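S.K.: Sequence plus the predicted model coming up.
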Amino acid sequence: MDKKTSQIIDFVRGLYNIENEFIPLHKPFLEGNEKKYLNECIDSTFVSSVGKFVNRFEKNLEEYTGSKHAIVCVNGTNAIHVALRLAGVKEGDEVITQALTFIATANAIMYSNAIPVFVDVDIDTMGLSPKALKLFLDDNAVVKNNQCYNKKTGRRIKACLPMHTFGHACRIEELLKVCADYNIELVEDAAESMGSFLGDKHLGTFGKLSVISFNGNKIMTTGGGGVILTNDIELAQKAKHLTTQCKVQHSWEYVHDDIGYNYRMPNINAAIGVAQLEQLPYFIKSKREIAKKYASFFSDLKGISFFDERTEEESNFWLNAIILEDKKSKDEFLKQTNSLGIMTRPIWKLMDKLPMFLNCPKGNLDNSEWLEDRVINIPSSVI
C-alpha cells in the first residue's frame, strides 16, 4: 500500500473513530422517533398506503422544500416514471439526460417506452451541462408546431431529465432556459438532493416537476421511497391519482378510469420518513462538517482533489467524492481501501456503455468519460 492511501485510511478511521471494524459508505441514521412512529402505525393497523403518516409526511415535505405539493411514492424510480408521464412523455419520444447518472434515471425513461438521449456534464457540477445541451439541440433539433423534433431520428424530443449529482446542484436555471427555447419540458431528478439548496431554493423546486429519493442509502430514508414535487395543483392531483391505480373515489365501489400504478408510499414507510425529516437539520450539519474536514485534508494531498460545492449552493454532501489523477490510480485506490475495510465506490459506469443503451442517441461525452475514470465516493455517514 502506498503512503498516500495509508494516510487516507488513517484519516477516515480517525474521522469515524473506528480502528479496525468495517466502515460503510453511507449507513442510515435511525436514532430519532422511528420506532415510536412505527409502533403507532402498527397499532393503528393502517400500514399500507392510507394512514396519517402518509399525509403528515407529505405536508412536512412541502414545508421543508417550499414546494406546494408533495406526492410520496414507493421509490424514486417510479416517481420519475410518473413525473415523465405527467410531463407528456409518450411512447417513441426522446428524453435527454446525462450519461453520468445512476441507472434509475435511464430506466425510468425506458419504463415510459421512450428513448434516452445522453448528453455531457459539467466537470465542476457532475450534472447535465447547459452548454452541451444547447450544442446538441442546435445541431440536432428543430421546433415545428411548438414541438421539438430530432432531425436525425425524426422522433419528438419531449423532455429533459437533469440530475443533481451527489446532492450538488447542476446549472438548473440555465438548463431551464435552454429547454424553454426549444419547447422541451424539464423534469428535475433531485433524487440525491434532500436538504440541498441553490441560493434560497431547495433543489427539486426549479422544474415544473421533480423527484427526490428516500432509498436506504440516502441522506434520509424511508427504507424505500420517493416523492414527486410540483407547484401545479392539477399535476399534483393527477400524480396522486396515477400512483393509486387511478381509482375513482367511492365509499365501496371499485372503479378505475385509466391505467394507473401501485406506487403510493405505505404508511409504515412514511412513519419512518416523518422521524427522519425531524432529524434532517442535524444530518445536514454533520455531513457538512465531515465534508469540511475532508476538504481540508485533501487540500494538502497531491494528486487527489476533493469535490466541493460551488459558492452559490449549499450542498447536503450526500456522498463525498474525490477525483484521482487517472483510471489506474482510481482502480488501485479502490482495491486497497476495500481490502482494508474502508468501503469506497467508483462513480457509475456511463449509461451509453451499458448493453441496453448502446444504440441510444448521444452527444460528445468527453467530460463524463474523464470523470468516470477518476471519481471515487468515500465514507460519508452521519457522525
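M.R.: Perfect, thanks for sending it. Numbering: from 1, shown residues only.
S.K.: CA only for contacts and neighbour counts going forward, please
M.R.: Noted.
S.K.: So the closest residue to residue 306 other than its chain neighbours, which state does it fall into?
M.R.: Sequence neighbours aside, residue 322 is the residue nearest to residue 306 in space, at 4.5 Å (criterion: CA to CA, 6 or more residues apart in numbering). Taking DSSP: H, G, I helix; E, B strand; the rest coil as the rule, one finds residue 322 in the strand state.
S.K.: Helices of the stretch 251-383 of the chain, residue ranges please.
M.R.: Counting by DSSP state H, counting those that start in this stretch, residue ranges of the helices within the stretch 251-383 of the chain are 267-299, 327-339, 366-372.
S.K.: Kindly report the same for the stretch 101-250 of the chain.
M.R.: Under the criterion DSSP H, counting those that start in this stretch, the stretch 101-250 of the chain carries helices at the ranges 103-111, 130-140, 172-181, 233-243.
S.K.: Can you lay out the helices of the stretch 251-383 of the chain as CSV showing mean neighbour count and distance to residue 166?
M.R.: Conversion of those to CSV gives the following (neighbours: other CA atoms under 10 Å; distance: least, CA to CA, whole Å):
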stretch, mean neighbour count, distance to residue 166
helix 267-299, 20, 12
helix 327-339, 16, 18
helix 366-372, 18, 13
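S.K.: Now render those as TSV, adding distance to residue 22.
M.R.: Compiled in TSV, the helices of the stretch 251-383 of the chain are given as follows (distance: least, CA to CA, whole Å):
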stretch	distance to residue 22
helix 267-299	18
helix 327-339	9
helix 366-372	26
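S.K.: Of all these, which one comes closest to residue 29?
M.R.: Closest of the helices of the stretch 251-383 of the chain to residue 29 is helix 267-299, at 8.3 Å (criterion: CA to CA).
S.K.: take a look at this one as well, against the first:
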Amino acid sequence: MHKDLIKFVRKEFNSEEFIPLHIPTFKGKEKEFLAECIDSTFVSSVGAYVNLFEDNLSAITKTKKTIAVVNGTSALQVGLRLVGVKKDDEVITQALTFVATANAIAYNNANPIFLDVDRDTMGLSPKAVKNFLEEFGELREDGCYNKKTGRRISACMPMHTFGFPVHLDELLKVCQDWSIPIVEDAAESLGSEYKGKPTGGFGEVGGFSFNGNKIVTCGGGGAIVTNNIDLGNRGKFLTTTAKQAHPYEYVHNELGYNFRMPNLNAALACAQLEQLNGFIDNKRELATRYKTFFDSKGINFRTESEDTKANYWLMCLELNNKNERDLLLRETNNSGVMTRPIWQLMFRLPMYQHCQIDSQENAKFLEERIVNIPSSVR
C-alpha cells in the first residue's frame, strides 16, 4: 500500500521531488498588494490593509469585530483574558491539540484541564465536559469552581482539529448550564462550517492563525473574532499596548501587549483571503480523491461529520494500530513524501504533567493511529 500511496501522491502533486505536508499558494494579488503597501510606507502596525483585513475576516466569519494580531497563539492568549481568565484559574480544553492551545492558557498564569475528545471530530467532547463538571463542578455566585482544586473554571477552549468542527451545539449547552464562556481555538478551521455557520463565531471569542502552513497565510499572523463589540474594542486596546487615545501623549493605563499585525503582513493576508473559497474547493476535491483511493485499500480516510463542512486543512488517515502508523510514517518520509503523526498528548509534556485529566480513552486511541498526509492546494 505504501508504494501505491507514494505513487498516488506524486501524481496528484505532479512532482518527483520532496512533497511537504502543506505549503502556501500565492496565485492572487499578493505581489500587487505588497507593492502598494511598500509604496505607502505604512509597513508596520498601522495601515489600510490592517483595517481591510479585519473587515474582510469579519465578513468571512460572520462576526461583528476582528482584531488583527501577530499570531494565533497571541489571539488565544488575549481571547482568554477577554472572557475573564485570571491567574490561578482553570480552563477546560483538550489534550489532543497543538501545544499553542495549552500555552495560551499558561501565558495567562492559568491551569489547563485536559478532557477527552470525540473520535469522529477529534475535538473536545461535550460528553466528556459534561461528565467532568457533574463530578467536579460547583456553581457559585461568581461562576463555576472545581471541587477538587478549589479553583475557578473560567473558560472552555475547544480546538477544531485539522479543520473538523467539534459538536458545538452540545458543547455550548453544557458550558451555558455551567456558566463557562467558550473561546474557540479556530486556528486550523478558517472556512469550516458547523450547521452552515463559520467556525470561530460560536463562542464569546474565537482565535485564528495565519502561519505559513495554514490554508490562508501572511507568513505570520493571527486574529481574534467576536460578536461582542465591547470585547472586541477591549481586545484591540490590549493588543496595541493598552495605549489610550491622545493626539501626542503616551498614556498606558494597564498591562497590554505589542501583538499588532504589521500592515505588510495584512496586505499579504488580504490577497490570500480573496482566494479562500477556491483553496477550500481545491482541497475538498483532493479529499474526495484521497477517500476513493483509501477506500479501495480498506483504510479509514477521515472525513467531515454530519452537519459540518470541513476545510480539510490537514488531511489524515486512521490506521489500525501504532505499528501500522509507524511503518507508514517511516516508508513515506524515507521516500520523500512528508507525513506526520498527530501531536503528542499535552499531559505527556513536562510542563503539563501536573494538570488534571480524565480517562483520555479516545485521545489515546487517536494518538496511536492518526497520520497527516500531503494536503496542499495544487
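M.R.: The structure has been received and is ready for your questions. Since the structure is predicted, the reported quantities are computational estimates derived from the model, not experimental observations.
S.K.: TM value for the aligned chains?
M.R.: Laid over one another, the chains give 0.99 as their TM-score (TM-score structural alignment, normalised by the length of structure 2), with 378 aligned residues with a CA RMSD of 0.7 Å.
S.K.: before we move on, back to that, any idea which of the helices of the stretch 101-250 of structure 1 gets closest to residue 55 of structure 1?
M.R.: Across those, residue 55 of structure 1 has its closest neighbour in helix 233-243 (11.8 Å, CA to CA).
S.K.: Does anything pack onto that closest one? Which helices or strands?
M.R.: Here helix 233-243 of structure 1 is seen to pack against strand 69-73, helix 76-86, strand 226-230 when contacts are counted using 3 or more CA pairs under 8 Å, 6 or more residues apart in numbering; DSSP states H and E.
S.K.: got these as TSV, with mean neighbour count columns?
M.R.: Supplementary listing: these in TSV, determined by neighbours: other CA atoms under 10 Å:
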stretch	mean neighbour count
strand 69-73	28
helix 76-86	26
strand 226-230	29
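S.K.: now those in CSV, with distance to residue 286 of structure 1?
M.R.: Putting those into CSV (distance: least, CA to CA, whole Å) gives the following:
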stretch, distance to residue 286 of structure 1
strand 69-73, 26
helix 76-86, 24
strand 226-230, 23
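S.K.: any idea how far residue 55 of structure 2 is from residue 75 of structure 2?
M.R.: Counting by CA to CA, to the nearest Å, the separation of residue 75 of structure 2 from residue 55 of structure 2 is 17 Å.
S.K.: for residue 232 of structure 2, same thing?
M.R.: When CA to CA is the yardstick, residue 232 of structure 2 and residue 55 of structure 2 sit 13 Å from each other.
S.K.: Who has more neighbours out of those two?
M.R.: In terms of neighbours (other CA atoms under 10 Å), residue 232 is the more surrounded of residue 232 of structure 2 and residue 55; the figures are 21 against 17.
S.K.: so stretch 301-308 of structure 2 aligns onto which residues of structure 1?
M.R.: Alignment of stretch 301-308 of structure 2 against structure 1: residues 306-313, by TM-score structural alignment.
S.K.: which outside residues touch that stretch?
M.R.: Around stretch 306-313 of structure 1, the neighbours that count as contacts under CA atoms under 8 Å, 6 or more residues apart in numbering are 168-169, 196-199, 291, 294-295, 298-299, 315, 320-323.
S.K.: redo that, cut-off 6 Å
M.R.: Taking CA atoms under 6 Å, 6 or more residues apart in numbering as the criterion, the residues outside stretch 306-313 of structure 1 that touch it are 197, 198, 199, 295, 321, 322.
S.K.: buried set for it?
M.R.: Under the neighbour-count criterion of 16 or more other CA atoms under 10 Å, stretch 306-313 of structure 1 has 306, 307, 308, 309, 313 buried.
S.K.: From those residues, which land in strands?
M.R.: In strands, judged by DSSP state E, the following of the buried residues of stretch 306-313 of structure 1 are found: 306, 313.
S.K.: Looking at the buried residues of stretch 306-313 of structure 1, which is nearest residue 256 of structure 1?
M.R.: residue 313 (43.7 Å).
S.K.: Report the separation between that closest one and residue 68 of structure 1.
M.R.: Residue 313 of structure 1 is 22 Å from residue 68 of structure 1, by CA to CA.
S.K.: Ok, residue 95 of structure 1 next?
M.R.: Residue 95 of structure 1 is 26 Å from residue 68 of structure 1, by CA to CA.
S.K.: Which one's more surrounded, these two?
M.R.: Between residue 95 of structure 1 and residue 68, counted using other CA under 10 Å, residue 95 has the larger neighbour count: 26 against 16.
S.K.: now stretch 193-200 of structure 1: which residue numbers in structure 2?
M.R.: Following TM-score structural alignment, the partner segment of stretch 193-200 of structure 1 in structure 2 covers residues 189-196.
S.K.: What degree of burial does residue 167 of structure 2 show, as a neighbour count?
M.R.: 23.
S.K.: What's the match for it in structure 1?
M.R.: The alignment partner of residue 167 of structure 2 in structure 1, by TM-score structural alignment, is residue 171.
S.K.: Does residue 84 of structure 2 belong to a helix, a strand or coil?
M.R.: Taken by three-state DSSP, the conformation at residue 84 of structure 2 corresponds to coil.
S.K.: Apart from its neighbours in sequence, what residue is nearest it?
M.R.: In this structure, residue 84 of structure 2 finds its nearest non-sequential neighbour in residue 154, 6.7 Å apart by CA to CA, 6+ apart.
S.K.: is it true that that neighbour touches residue 85?
M.R.: Yes. Using CA atoms under 6 Å, residue 154 of structure 2 and residue 85 qualify as a contacting pair, with a distance of 5.5 Å.
S.K.: Burial check on residue 235 of structure 1, number of neighbours?
M.R.: Neighbours of residue 235 of structure 1 (other CA under 10 Å): 19.
S.K.: Quick check: the alignment partner in structure 2 of it vs residue 354 of structure 2, distance?
M.R.: For residue 235 of structure 1, the equivalent position in structure 2 is taken to be residue 231, counting by TM-score structural alignment. Distance check for residue 231 of structure 2 against residue 354 of structure 2: by CA to CA, it reads 32 Å.
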